[in-house]
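1. Next comes the sequence, and after it the predicted model I'd like to discuss.
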Amino acid sequence: MLKGISPLLSPELLKVLDEMGHGDEIVFADANFPTVSTGKRIVRADGIGAVELLDAVLQLFPLDQYDEDHFVLMEVVPGDPVQTPIWDEYKAVLNRYEPEAKVHTMERFAYYERAKEAYCVVATGETAQYANMILKKGVVR
């Protein structure tokens, strides 16, 4: 047992976060994301919401301070009437740990291609649509 580490972070996920170096990317995938066909390395976080997982991870994981494209969401497909209130929750968590961070979006298929290059894809239990995010790791100071 460790002090100060969220119980939402499995030993496998902690290992991945530690192994990642500056510039490596991790994807937090919602329940609809094609995780298995996209990820080179997959960690399961079944039943865990993406907001809660983001909050737990950002306590330990700095975003890349040299690349503004360090927090990326999948754009809503044009014409899709879905709402994305979860994005506001992400921004609130992000601002708590990384006040200077900017949120970027990326077209769906370009997002999938970028996700294929990620160090790891984490399959969350998040059921909100367009709840996927890519985080680029920065330098621990």
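-> Perfect, I can see it now.
2. When you work out contacts or count neighbours from here on, use the C-alpha atoms and nothing else.
-> OK.
3. which secondary structure elements does the longest helix seen in the chain contact?
-> Determined from DSSP state H, the single longest helix within the chain is helix 86-97. The contact analysis (3 or more Cα pairs under 8 Å, 6 or more residues apart in numbering; DSSP states H and E) places helix 86-97 against helix 50-58.
4. Hey, what's the angle from the helix it packs on to helix 86-97? Just curious.
-> Between helix 50-58 and helix 86-97, the angle comes out at 20 degrees (axes from the mean of the first three to the mean of the last three Cα atoms, to 10 degrees).
5. that older thread, after the longest helix of the chain, next one along is what?
-> strand 104-106 (DSSP states H and E).
6. Which residues outside that next one are in contact with it?
-> Identification of contacts with strand 104-106 by Cα atoms under 8 Å, 6 or more residues apart in numbering yields 69-75.
7. one more time with 7 Å
-> 69, 71-75 (Cα atoms under 7 Å, 6 or more residues apart in numbering).
8. How about stretch 113-127?
-> 24-31, 35, 38-50.
9. Next: stretch 44-54.
-> Everything outside stretch 44-54 that qualifies as a contact, by Cα under 7 Å, 6+ apart, is 8, 28, 89-90, 122-126.
10. now those: which count as buried?
-> For these, a neighbour count by 16 or more other Cα atoms under 10 Å gives the buried set as 8, 28, 90, 122-126.
11. Which members of the residues you listed are positioned in strands?
-> 28, 122-124 (DSSP state E).
12. okay, now E19: neighbour count?
-> 10 (other Cα atoms under 10 Å).
13. now swap in M1 and tell me
-> Count around M1 with other Cα under 10 Å applied: 5.
14. try this one side by side with the last:
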Amino acid sequence: MLKGIDPILNAEVLGTLRAMGHGDDLILCDLNFPAQSVAQRTGLGRLLRIDAPMPRVARAVLSVYPIDSFVDDAAARMERSDAPDQIPDVQREVQAEIDAAEGRSWPMIAIERFAFYERAKQAYAVIQTGERRFWGCVALRKGVLPPEA
């Protein structure tokens, strides 16, 4: 255990988040996502896991991970194939975690399912969560920390 670090953030995940640079993508996905095959094609080259619900994982990650404020697509969600205009509850819950972490509304953009797979293959890393609800997949682009005043 470490003080100030969410206990679900394991050593592998913390090391990966620390190693990522500005502009690198992190994919958080549900149990139905083809995580193993996609993760093999990422910068990290292997799958990371946190066996907890997606909103809980998002909260933990966002406690240490800045989102890129220089681009419009820094927070993205996989669009439902059967109802592109509907936002699933799991994505609404992750949206609330993003907004809380950033201290403002930061709407995720929607990405078509197969385009999301392609973005995921270009990511630095994939964390598969224990989320069983469908469409629980998001991409978060890493931002920067400003210098101390």
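-> Ah, there it is. A quick note: this is a predicted structure, and the numbers were derived from the prediction, not measured.
15. Fetch the TM-score of the aligned pair.
-> Here the TM-score for the pair of chains, by TM-score structural alignment, normalised by the length of the first structure, is 0.92; 139 aligned residues with a Cα RMSD of 1.6 Å.
16. of all the contacts of strand 104-106 of the first structure, which comes closest to K15 of the first structure?
-> The closest of the contacts of strand 104-106 of the first structure to K15 of the first structure turns out to be F71 (Cα to Cα; 20.9 Å).
17. quick one, what contacts the residue mapped onto that closest one from the second structure?
-> Matched across to the second structure, F71 of the first structure falls on A75, judged by TM-score structural alignment. Going by Cα under 7 Å, 6+ apart, A75 of the second structure touches 108-109, 139-141.
18. Tell me the one among those residues nearest to V13 of the second structure.
-> Using Cα to Cα, the contacts of A75 of the second structure come closest to V13 of the second structure at L140, 14.4 Å.
19. which residue in the first structure lines up with the closest one?
-> So L140 of the second structure corresponds to L135, using TM-score structural alignment.
20. List the residues that contact that match.
-> Counting by Cα under 7 Å, 6+ apart, L135 of the first structure has contacts 25-27, 63, 70-72.
21. Highest neighbour count among those residues?
-> Highest count within those by other Cα under 10 Å belongs to V27, 27 neighbours.
22. correct me, but that residue touches K137?
-> No: counting by Cα atoms under 7 Å, V27 of the first structure stays clear of K137, with 11.2 Å between them.
23. how far apart are the helix or strand in which L73 of the first structure is found and its match in the second structure?
-> Secondary-structure assignment from DSSP H and E places L73 of the first structure in strand 71-74. Following superposition, strand 71-74 of the first structure is found to deviate from the second structure by 0.6 Å on average (mean Cα distance after the TM-score superposition for the first structure).
24. Show me which residues of stretch 52-61 of the second structure are buried.
-> For stretch 52-61 of the second structure, by 16+ other Cα under 10 Å, it's 52-61.
25. related to what we said a few turns ago, and the match of F71 of the first structure, how far is that from G15 of the second structure?
-> 21 Å (Cα to Cα, to the nearest Å).
26. centroid residue for the second structure?
-> L28 (3.7 Å; Cα atoms, centre = their mean).
27. surely it meets Y117?
-> No: applying Cα under 7 Å as the test, L28 of the second structure and Y117 come out as separate, 12.0 Å apart.
28. so what sits against both of the two?
-> With Cα under 7 Å, 6+ apart, L28 of the second structure and Y117 have no common neighbours.
29. Tell me the counterpart of V90 of the second structure in the first structure.
-> With TM-score structural alignment as the criterion, V90 of the second structure matches I86.
30. On the three-state scheme, the residue mapped onto R49 of the second structure from the first structure is what?
-> In the first structure, the residue paired with R49 of the second structure is R44, using TM-score structural alignment. Using DSSP: H, G, I helix; E, B strand; the rest coil, the structure places R44 of the first structure in strand.
31. Please report how far R44 of the first structure lies from L2 of the first structure.
-> For R44 of the first structure relative to L2 of the first structure (Cα to Cα), the value is 21 Å.
32. cool, and D69 of the first structure?
-> Distance from D69 of the first structure to L2 of the first structure, by Cα to Cα: 32 Å.
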